[in-house]
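**Q** Provided below for reference: sequence and predicted model.
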Amino acid sequence: MGKLQSKFRRRSDLYRAREEAGSAPAQQVLQYEPAHSDAVNCVTSLTSDLCVSGGCDQTVVVYDWRAGRLCQSFHGHSREVTKVSCFPGSTWVFSASRDKTALMWDLSRGQQPIQEFCGHELVVNGLAVSPDGSKLCTGSRDNSMCLWDIESGECLQRNTISRNLVTHVCWVPRGTSIVQTSEDKTIRVWDSRTWQVTNTFPAKQYIQTHCDVSANGNHLLSSSNGFSGQGCEATLWDLRQPGCKVVEYRGHLQTTACCVFLPPSLRGPALVASSSYDSSVKIWDQNTAVCLFTLSLDGSGPLVSLAAGNCSSLLCASFNTGLHHLHLGQGATPDLREVARF
């Protein structure tokens, strides 16, 4: 489980594969050095070239997905890594783990964590950095949300709500609000200044697994678990009218583990992407909820996390086959194809 199945090729062979791809009847998926030795739980973008991932091998990895090259590995957690986050424009990387802690790393300061955030009693599943880079928000299965000072590592605020088993957290861009999903099927909006819940969305039918906030801070995506096509949807909400459901994206057959807004392109509609335990990634028209394209990654197992590399690249974390680089074709009817695995 979590081991890559294909044989790895030398870099010279990879370049040759690129040159020959134009004449091949089907484009070959490149296999790079694997980022992890076990299942990958999460991935996010650090820069336009680098992604950060965490896995069951207890490792945080920085990877150049364009070149297919591992840049840095961080070892500090004693159990599997559940979430990773970055602060845009910096070399800071944050990770959360089943070991009940969150750690801070700096690419420019070696392989040891530069800050540790301890205080949760169970696995940490939520991790988000404030827009100004001064605070870190964490959420846990211990029903608590914590706010930390990044420089000192001090816990500034803690609030525990019964049955609030946190699954994911997002800081609203350029704002003071934090959105979190929970196993109690509820979405909550927090005010980081008072550390109180300001809005609670109507409970969905199934556990909410993930959330993402649009770049302009106006909309929220959440995803649901489920089985046999029941549940399994992603939902678009209007944050300006808390609790106002805009559309639902239905089509996955198993738990929808992740949903993200995609960067806008010069052509075509606004897009969102979702990944599922059914081994598929779907691209949706954000406003009409029409499924524009489905890519099945057979044999990959559950697809647990997505991150936009840029407007034409999508990174996907899988349970069986590592990380996948997907190319998103632009236009009125986007297509999606797998380019590489690592």
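**A** Everything's here; your move. This structure is a prediction, so every number in the text was calculated from the model and none was measured.
**Q** could you use CA atoms for every contact and neighbour count after this?
**A** Noted.
**Q** what helices and strands are in contact with the helix or strand hosting Phe74?
**A** Taking DSSP states H and E as the definition, Phe74 sits inside strand 69-75. Under the contact definition 3 or more Cα pairs under 8 Å, 6 or more residues apart in numbering; DSSP states H and E, strand 69-75 sits against strand 59-64.
**Q** buried ones in the strand it packs on?
**A** 59-64 (16 or more other Cα atoms under 10 Å).
**Q** could you check the angle strand 69-75 makes with it?
**A** Strand 59-64 and strand 69-75 meet at an angle of 160 degrees, taking axes from the mean of the first three to the mean of the last three Cα atoms, to 10 degrees as the criterion.
**Q** and strand 59-64, what does it pack onto?
**A** Counting by 3+ Cα pairs under 8 Å, 6+ apart, the packing neighbours recorded for strand 59-64 are strand 50-55, strand 69-75, strand 81-86.
**Q** just want the angle from the first one to strand 69-75.
**A** Okay, so that is strand 50-55. On the basis of the same axes, to 10 degrees, strand 50-55 is oriented at 40 degrees to strand 69-75.
**Q** packing partners of strand 50-55?
**A** For strand 50-55, the packing partners by 3+ Cα pairs under 8 Å, 6+ apart come out as strand 40-45, strand 59-64, strand 81-86.
**Q** from the buried residues of strand 59-64, pick the one nearest His168.
**A** Closest to His168 out of the buried residues of strand 59-64 is Val60 (18.1 Å), distances taken as Cα to Cα.
**Q** wait, that closest one sits on Thr44?
**A** No - Val60 lies out of contact with Thr44 (Cα atoms under 8 Å); the separation is 11.2 Å.
**Q** let's bring in a second model and compare:
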Amino acid sequence: MRLFLLGLILIHFSAISQRTVPPGLLKNWKKTDITRIDGSPYYDPETLNVDFDLNFVSKDSVDLFNSGRLQRIRYQVLEDSIIKVSTLRMKIEELSEIKLVLTALESDELDFRLILSPKHLYDLTYTPEAYKAKNGEVVFISESGRVEPQFRHKTMTPVDFIFENFGFPEYRKGGFVVRFVVTSKGDVTGVKVVASSNNRFNDKLIQAVLKTKGLWEPAEFKGEKVSVEMEYDFNLGYEDRKITSQVDSIAYSKMYLDYGTNFIKDGAYRSAFNYLKKSIDYNPLNIDAYFKHAEVSFALKRKEDGCESLSYLLLLEQKKAVPLYEKYCK
């Protein structure tokens, strides 16, 4: 799944043999949910929590907005309502005034189903904080994934860009909070350092923020361009590193899943069995590990272990596990 997201964000391609764009596709869509192709839920927080917008601005260009950064990517519409973005192919399963459903092709060995809604309709589901400026203009408080201006840069988020141009010495410790407004026209105004551990560097930080001028697209709320107040906190070296014995259980689970999958390809099922069990132990919500563990268990004629993995998949509402359980465990 991470490869899909990175491919969606980073890779650019040249479109060829473009077909007619389906009516209703050319609008700004907000990702609201992601499931497996059959509708079964995901439990991987890294997948569930990824937030992005897809704004189909023309018949061959889509703006991807993710982590505060805006990037324009080329896409194609192929036969059978298939959209190709980079090397990723998705089928338009449903398209209406209120919903877009994109499904990965199983032939590409990807398993996800994206549900999106028009951004202006999504905006009706919440009320952002706002205040009235001295000039009478309403200014919204930035909220990630909801109301925020878009920073158009190929490689950097706005925080990275400002930090890069700040030039704060690496050997020093410091803490700074900077606040500014990106107007409804994309201008940068009202830059102010509201907290600082060393006032000598305040002007440098302000100048770094001003260098973002010309790189912002204004935020939109309910289809209207709006002004938004931004605030970035730069905590530079104040948090001491602590030695800990804790491990990233999600990362370890994925690592052992990869080991197990490779052992299956080599026909080393006993080793695969052991590594897949470790993968499940580190993350009891790793769906793919359960499926692979069941596969290996049945290959080793360990029916009880295989049925145990399938039973957990049933508890996790995985639809593909139902026929397998009926076939092997009843």
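**A** Sure, I can see it. Just so it is clear, the structure is predicted and the values come from calculations on it, not from any experiment.
**Q** TM-score of the superposition?
**A** Superposed pair, TM-score by TM-score structural alignment, normalised by the length of the second structure: 0.25. Supporting alignment: 146 aligned residues with a Cα RMSD of 6.9 Å.
**Q** that older thread, same list (the helices and strands packed on strand 59-64 of the first structure) but as CSV, adding distance to Asn310 of the first structure and mean neighbour count.
**A** Formatted as CSV, these follow (distance: least, Cα to Cα, whole Å; neighbours: other Cα atoms under 10 Å):
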stretch, distance to Asn310 of the first structure, mean neighbour count
strand 50-55, 11, 26
strand 69-75, 18, 17
strand 81-86, 16, 26
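**Q** wait, which of the ones you listed is closest to Trp171 of the first structure?
**A** Of all these, it is strand 81-86 that lies closest to Trp171 of the first structure, at 11.1 Å by Cα to Cα.
**Q** counting by contacts, list what whichever helix or strand comes after the closest one packs against.
**A** Per DSSP H and E, the first helix or strand lying C-terminal to strand 81-86 of the first structure is strand 92-97. Here strand 92-97 of the first structure touches strand 81-86, strand 101-106, strand 124-129, going by 3+ Cα pairs under 8 Å, 6+ apart.
**Q** the same query, at a cut-off of 10 Å, please.
**A** strand 50-55, strand 59-64, strand 81-86, strand 101-106, strand 115-118, strand 124-129, strand 135-140 (3 or more Cα pairs under 10 Å, 6 or more residues apart in numbering; DSSP states H and E).
**Q** can you list those in TSV and add distance to Leu314 of the first structure?
**A** As requested, these are exported to TSV (distance: least, Cα to Cα, whole Å):
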stretch	distance to Leu314 of the first structure
strand 50-55	11
strand 59-64	13
strand 81-86	16
strand 101-106	24
strand 115-118	30
strand 124-129	20
strand 135-140	25
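**Q** between these, which one is nearest to Phe293 of the first structure?
**A** Closest to Phe293 of the first structure of those, according to Cα to Cα: strand 50-55, at 24.0 Å.
**Q** hang on, the earlier thing: name the residues contacting each of Val60 and Thr44 of the first structure.
**A** Common contact partners of Val60 of the first structure and Thr44 (Cα atoms under 10 Å, 6 or more residues apart in numbering): 52-54, 83-84.
**Q** how about the helices and strands packed on strand 92-97 of the first structure, which one is nearest Arg18 of the first structure?
**A** Nearest to Arg18 of the first structure, of all those, is strand 59-64, at 17.3 Å by Cα to Cα.
**Q** quick one, the closest one and strand 81-86 angle?
**A** Using the same axes, to 10 degrees, the inter-axis angle of strand 59-64 of the first structure relative to strand 81-86 is 40 degrees.
**Q** in the stretch 51-200 of the second structure, which spans are helices?
**A** Along the stretch 51-200 of the second structure, counting by DSSP state H, counting those that start in this stretch, helices occupy 119-122, 158-166.
**Q** give the other helices and strands that the host helix or strand of Ile178 of the first structure contacts.
**A** Counting by DSSP H and E, the element that carries Ile178 of the first structure is strand 177-182. Here strand 177-182 of the first structure touches strand 124-129, strand 135-140, strand 166-171, strand 187-191, strand 196-200, strand 208-213, strand 219-224, going by 3+ Cα pairs under 10 Å, 6+ apart.
**Q** can the buried residues of strand 59-64 of the first structure go into a markdown table with extra columns for distance to Val166 of the first structure?
**A** A markdown table is the format used below for those (distance: Cα to Cα, whole Å):
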| residue | distance to Val166 of the first structure |
| --- | --- |
| Thr59 | 22 |
| Val60 | 21 |
| Val61 | 24 |
| Val62 | 26 |
| Tyr63 | 28 |
| Asp64 | 31 |
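**Q** between the residues you listed, which is nearest Val179 of the first structure?
**A** Val60 (24.3 Å).
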